[in-house]
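S.K.: Sequence and predicted structure below; questions after.
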Amino acid sequence: MDGKIRANIRIGALVDIVLKKDQPTGKLTRGHVKRILTNSPTHPHGIKVLLAEEDMVGRVQEIIEE
């Protein structure tokens, strides 16, 4: 599912995000959403979230499961 639409993302969902440091390589990090940080309904680069694991912040590239 598309990670560019805020309504698609739920707290606790399993997602793949790209961390700021990994943007040049596109390396993805998988984790569960702890908090949604982007307030706008959409974002062209993905909705920014905070992952529960190790408090990592990044933009959602893909939603694995809700």
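M.R.: Nice, I can see it.
S.K.: CA atoms for contacts and neighbours, from now on please.
M.R.: Will do.
S.K.: need the contact list for the nearest residue to residue 40 once chain neighbours are set aside.
M.R.: Nearest residue to residue 40, sequence neighbours excluded (CA to CA, 6 or more residues apart in numbering): residue 6, at 7.4 Å. With CA atoms under 8 Å, 6 or more residues apart in numbering as the criterion, the residues that contact residue 6 are 38, 40-42, 47.
S.K.: here comes the other one, which I'd like you to weigh against the first:
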Amino acid sequence: MDGKRRSDIKPGLHVNIVLKEDQRTGNLTEGYVQDILTKSPTHPHGIKVRLETGEVGRVQEILEED
């Protein structure tokens, strides 16, 4: 899944995100979702989340589901 629907994302989910500073390069950061920051049900660039490490970015892909 690509992370564009809020309903697909839950705290603890293993994801790849793109950080704001990496949007041009497309570098992905792997981690686990702590908080979901996007309020709308969908977003064309990915749902914004905070990882357990404190990094904030938009979900590009979901790596595993519980």
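M.R.: Ah, there it is. Note that this is a predicted model, so its numbers are computed, not measured.
S.K.: Same check for the contacts of residue 6 of the first structure, but in the second structure.
M.R.: Retained in the second structure: 38, 40-42, 47, out of the contacts of residue 6 of the first structure (criterion both residues aligned by TM-score structural alignment, their matches' CA atoms under 8 Å).
S.K.: Tell me the one of those residues nearest residue 59 of the first structure?
M.R.: Closest to residue 59 of the first structure out of these is residue 47 (5.2 Å), distances taken as CA to CA.
S.K.: Any idea which residue is closest to the centre of the second structure?
M.R.: In the second structure, the centroid-proximal residue (CA atoms, centre = their mean) is residue 59; its distance is 2.4 Å.
S.K.: Any figure for the gap between that one and residue 40 of the second structure?
M.R.: Distance, residue 59 of the second structure to residue 40 of the second structure, by CA to CA, to the nearest Å: 14 Å.
S.K.: Check residue 31 of the second structure too.
M.R.: Distance from residue 31 of the second structure to residue 40 of the second structure, counting by CA to CA: 22 Å.
S.K.: ok, now residue 12 of the second structure?
M.R.: Distance from residue 12 of the second structure to residue 40 of the second structure, counting by CA to CA: 20 Å.
S.K.: ditto for residue 24 of the second structure
M.R.: Residue 24 of the second structure is 24 Å from residue 40 of the second structure, where distance means CA to CA.
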